[in-house]
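*Asks:* Structure here, sequence nowhere to be found:
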């Protein structure tokens, strides 16, 4: 895959000069939980209500092709957030890659430098709010302040066990207390307070990690009643059940709705999902207003992304433990100093590219070990992106995708004794909802072989423990 940029050296130098000659901007980095790319109005969804995110995208640049690197357990959020914060593959950022060992999907290598850690070393005041689903040691070396810190994967949104910042970085369970309001409001209140009270000369890096729109999808009023389930259209790829064992058919997420999937129940789940997103959008609007009231909105980079997407009935699935676009494609929006207005970045990218993009935008040197590549040139309408993007899930799924074609390789897990040895190929130009597997068409064999080679090379390059396992069927 290509990391090459076609931007001229003169243009690149001009961009770097603009970054270095101005005061470094503040950063508000927002990452949500379970928010797929498609579930934003400005990304083409006419039903979900996201005026704040739509405005932020209109004032900046929005990526159409950012995908997660993947996950090694059902809790995809932990390794995915590690990839975002280290700019490195799962296999290089985590302490191990044994799919049967929980810590290998949560604990970041102690020598890995994280995005907030790097910003702190460059003189930023780093402050965290909300969810940190990785190890506490990596958190402690990244932040010098924080509030309403949540060190789990999920909770009741009305009873979130949080902690205050611990200068010692220990965070024992006995320090926890229950947040006094709905999670999205709880974290937003803390962010608004931080922005309002900030009085230092140095710029800040505010990391906001929401637990919405993750289930339980129990948005507060009036958002809970915002969508009538009966009026929610079913997606084109709705199925009563997935057509074969993908290796993860009985994970917790898949038990959130009955099998076979019933249309009315899926519509209700989608309505609740959209309600959570609409409420989240409104709360992000409060952060925007706090920045404006402080007089620093124009001096602040706002980044919005998510740890992964979600099925919610698509392909007969409910969770994110799959390689379809609804689960691996995420929003990535940036606005602020140095960003163009209303730009759509259409090239392919990975969530490991987020760190170097934000760093370059702020004039922060990127650690040499970072695997990701900046999208800043593409945001300015120049440069080439990745030719192919790949993703992994446990030892049962691998994916390679170019601008038109997508190959998914499924394996039978020798560890869990689940999964199916088979391929899927989708022509995304003709079939964006991934409803028709065309891997059996002999005319498509060149596409299968090309993507198989790309996937095999990618597995070797990134230290995938599945390297050497055949991608092509024998």
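*Replies:* Sure thing, it's come through. Source: prediction; values computed, not measured.
*Asks:* From here on, just use CA atoms for contacts and neighbour counts.
*Replies:* Fine.
*Asks:* so the residue nearest to residue 74 when sequence neighbours are not counted is in which element?
*Replies:* Closest residue in space to residue 74, ignoring its immediate chain neighbours: residue 321 at 6.2 Å, by C-alpha to C-alpha, 6 or more residues apart in numbering. Using DSSP states H and E, residue 321 maps to neither a helix nor a strand.
*Asks:* Okay, one more to line up with it:
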């Protein structure tokens, strides 16, 4: 690769990982992250409309965690805190300024692997500060800094990218416009890196961070499946508009196709969305084929996940700024080729940021003290069926939720107006039947537990007061960046 840069020191000696042969190098890690992908936008998980053969193959090979959640966000750009939590192994109230910056004392997992002798590489999206990127990776190519490709600059068709810059300056004048669709640019870089790694004695940690299927839902390139709108099945929980003000009905995501939305218009949007899911699936396939070709598939732990989900007409929404399953639930799977996983699925409740300590334990690395996530290794080994008893979910200062057993409780405070919801996720996965009036005792129990969890994790909102926070106005950006600052 012409612009692949490296300044790594000599490899550090590492203990042999249990289960590997004594003369075999430590397992590699390939982390594939997609952007705004619904947790059920995968054929192997039951979606009869979408075509995802390469992701399906990963599901058949590994363990899929069907109840994985992002912890939430304080602002509308959910991918920024989600990725910061994922990278640092910390929860929403433990990262700085909603993930805009990752301070030095919060060690990212690629940074940790790098310090332990791994060759670390990244391509694609990075949504935090530049310094933390360079701490994490010694190499990179076709790097995108930011939240999304802009509509006004041709979106995914003309991605603004960077080569690796050892100074971490990444100046505007050194940026370039990719000549291919974003997913292909990122896969090209990953393929080149993997080919360079076949003659390297060090294990690698490759972070491939796609920006698909996040909008703009551009005209597709000449690969992947094209979908016809009339062939798309509308979700069972499609609604023309949301039934009440959740505090975020006028955010950018919702205005891509303003409500009320017709079924025909949503079919058109879904056709474009599934097209982008399929095109990124093709590029994932190229990366996996290269991993096979260099002979490293049997010694590479693979993680596939999305940073957050997205509403595509479900519950009358089009964005991801809610606590419904389609937005905070994410697809996630882990493959450890040294273990027999064979397409298992688990309903163990977990956060995305639990992946960090899991990877540490799978590779024999000590978990840094800055990490607060919980390792999923016991679940992978089949030793336990549960992981977390419950999960709390947050959005801005206006939405809070709790998932426990088969139920989800959500409470909203929009300028002093309280709305509550209780859903039976087993019998009502689309979250259409509000059980608040039918299950008052359960509402009291779940709200009490939610209040307890939020206090334990230092939420700035107090659900026992009428306005929760300050005078109850919606959290603004200049207020947000000053929340949860950490000394370095």
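*Replies:* Great, that's in hand. Model, not experiment: these values are computed from the prediction.
*Asks:* how many other residues sit next to the residue nearest to residue 74 of structure 1?
*Replies:* Residues lying near residue 321 of structure 1 (other C-alpha atoms under 10 Å) number 31.
*Asks:* Then the one 10 residues further on?
*Replies:* Using other C-alpha under 10 Å, residue 331 of structure 1 has 27 neighbouring residues.
*Asks:* contacting residues for it?
*Replies:* Going by C-alpha atoms under 8 Å, 6 or more residues apart in numbering, residue 331 of structure 1 touches 35, 36, 37, 38, 62, 63, 64, 66, 304, 305, 306.
*Asks:* Quickly name whichever of those residues is closest to residue 157 of structure 1.
*Replies:* residue 35 (16.1 Å; C-alpha to C-alpha).
*Asks:* Quick one: classify the counterpart of that closest one in structure 2 as helix, strand or coil.
*Replies:* Aligned counterpart of residue 35 of structure 1 in structure 2: residue 37 (TM-score structural alignment). Three-state assignment for residue 37 of structure 2 (DSSP: H, G, I helix; E, B strand; the rest coil): coil.
*Asks:* these two touch, right, residue 37 of structure 2 and residue 329?
*Replies:* No: taking contacts as C-alpha atoms under 8 Å, residue 37 of structure 2 lies outside contact range of residue 329: 9.6 Å.
*Asks:* what sits in contact with each of those two?
*Replies:* By C-alpha under 8 Å, 6+ apart, the residues touching both residue 37 of structure 2 and residue 329 are 308, 309.
*Asks:* ok, these two, which is more surrounded?
*Replies:* Each of residue 37 of structure 2 and residue 329 has its neighbours counted (other C-alpha under 10 Å); residue 37 has more, 29 against 26.
*Asks:* Quick one: residues contacting the residue nearest to residue 324 of structure 1 when sequence neighbours are not counted.
*Replies:* In this structure, residue 324 of structure 1 finds its nearest non-sequential neighbour in residue 434, 7.5 Å apart by C-alpha to C-alpha, 6+ apart. Each residue near residue 434 of structure 1 by C-alpha under 8 Å, 6+ apart is listed here: 237, 324, 426, 427, 428.
*Asks:* For stretch 56-72 of structure 2, grab the matching residue range in structure 1.
*Replies:* Using TM-score structural alignment, stretch 56-72 of structure 2 pairs with 54-70 in structure 1.
*Asks:* Show me which positions of that stretch end up buried.
*Replies:* 54, 56-70 (16 or more other C-alpha atoms under 10 Å).
*Asks:* re the thing from before, name the nearest residue to the match of residue 35 of structure 1, sequence neighbours excluded.
*Replies:* residue 309 (5.0 Å).
*Asks:* Just the buried subset of the contacts of residue 434 of structure 1, please.
*Replies:* Among these, those buried by neighbour count (16+ other C-alpha under 10 Å) are 324, 426, 427, 428.
*Asks:* okay, the residues you listed in CSV with secondary structure next?
*Replies:* Shown next, in CSV, are those (three-state DSSP):
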residue, secondary structure
324, coil
426, strand
427, strand
428, coil
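*Asks:* Show me where the stretch 151-300 of structure 2 has its helices.
*Replies:* Using DSSP state H, counting those that start in this stretch, the helices of the stretch 151-300 of structure 2 run over 182-197, 252-255, 263-293.
*Asks:* what about the shortest one, distance to the chain center?
*Replies:* It stands for helix 252-255 of structure 2. 20 Å (C-alpha atoms, centre = their mean, to the nearest Å).
*Asks:* what's the helix or strand for residue 81 of structure 2?
*Replies:* In this assignment (DSSP H and E), residue 81 of structure 2 forms part of helix 79-88.
*Asks:* Which neighbouring elements make contact with that helix?
*Replies:* Counting contacts by 3 or more C-alpha pairs under 8 Å, 6 or more residues apart in numbering; DSSP states H and E, helix 79-88 of structure 2 packs against strand 72-73, helix 109-115, helix 355-363.
*Asks:* Superposed on structure 1, what's the mean shift for that helix?
*Replies:* For helix 79-88 of structure 2, the mean distance from the matching residues in structure 1 following superposition reads 0.5 Å, by mean C-alpha distance after the TM-score superposition for structure 1.
*Asks:* Mind listing what's buried along that helix?
*Replies:* Going by neighbour count (16+ other C-alpha under 10 Å), the buried part of helix 79-88 of structure 2 is 79, 80, 81, 82, 83, 84, 85, 86, 87, 88.
*Asks:* out of these, which one sits closest to residue 261 of structure 2?
*Replies:* Once C-alpha to C-alpha is applied, the member of the buried residues of helix 79-88 of structure 2 that ends up nearest residue 261 of structure 2 is residue 79, at 25.2 Å.
*Asks:* Does that closest one touch residue 125 like I think?
*Replies:* No: using C-alpha under 8 Å, residue 79 of structure 2 makes no contact with residue 125, being 10.0 Å away.
*Asks:* what sits in contact with each of these two?
*Replies:* Common neighbours of residue 79 of structure 2 and residue 125 (criterion: C-alpha under 8 Å, 6+ apart): residue 147.
*Asks:* Stretch 385-397 of structure 1 maps to which residues in structure 2?
*Replies:* Counting by TM-score structural alignment, stretch 385-397 of structure 1 falls onto residues 387-399 of structure 2.
*Asks:* Would you mark the buried spots in the matching stretch?
*Replies:* Buried residues in stretch 387-399 of structure 2 (16+ other C-alpha under 10 Å): 387, 390, 391, 392, 393, 394, 395, 396, 397, 398, 399.
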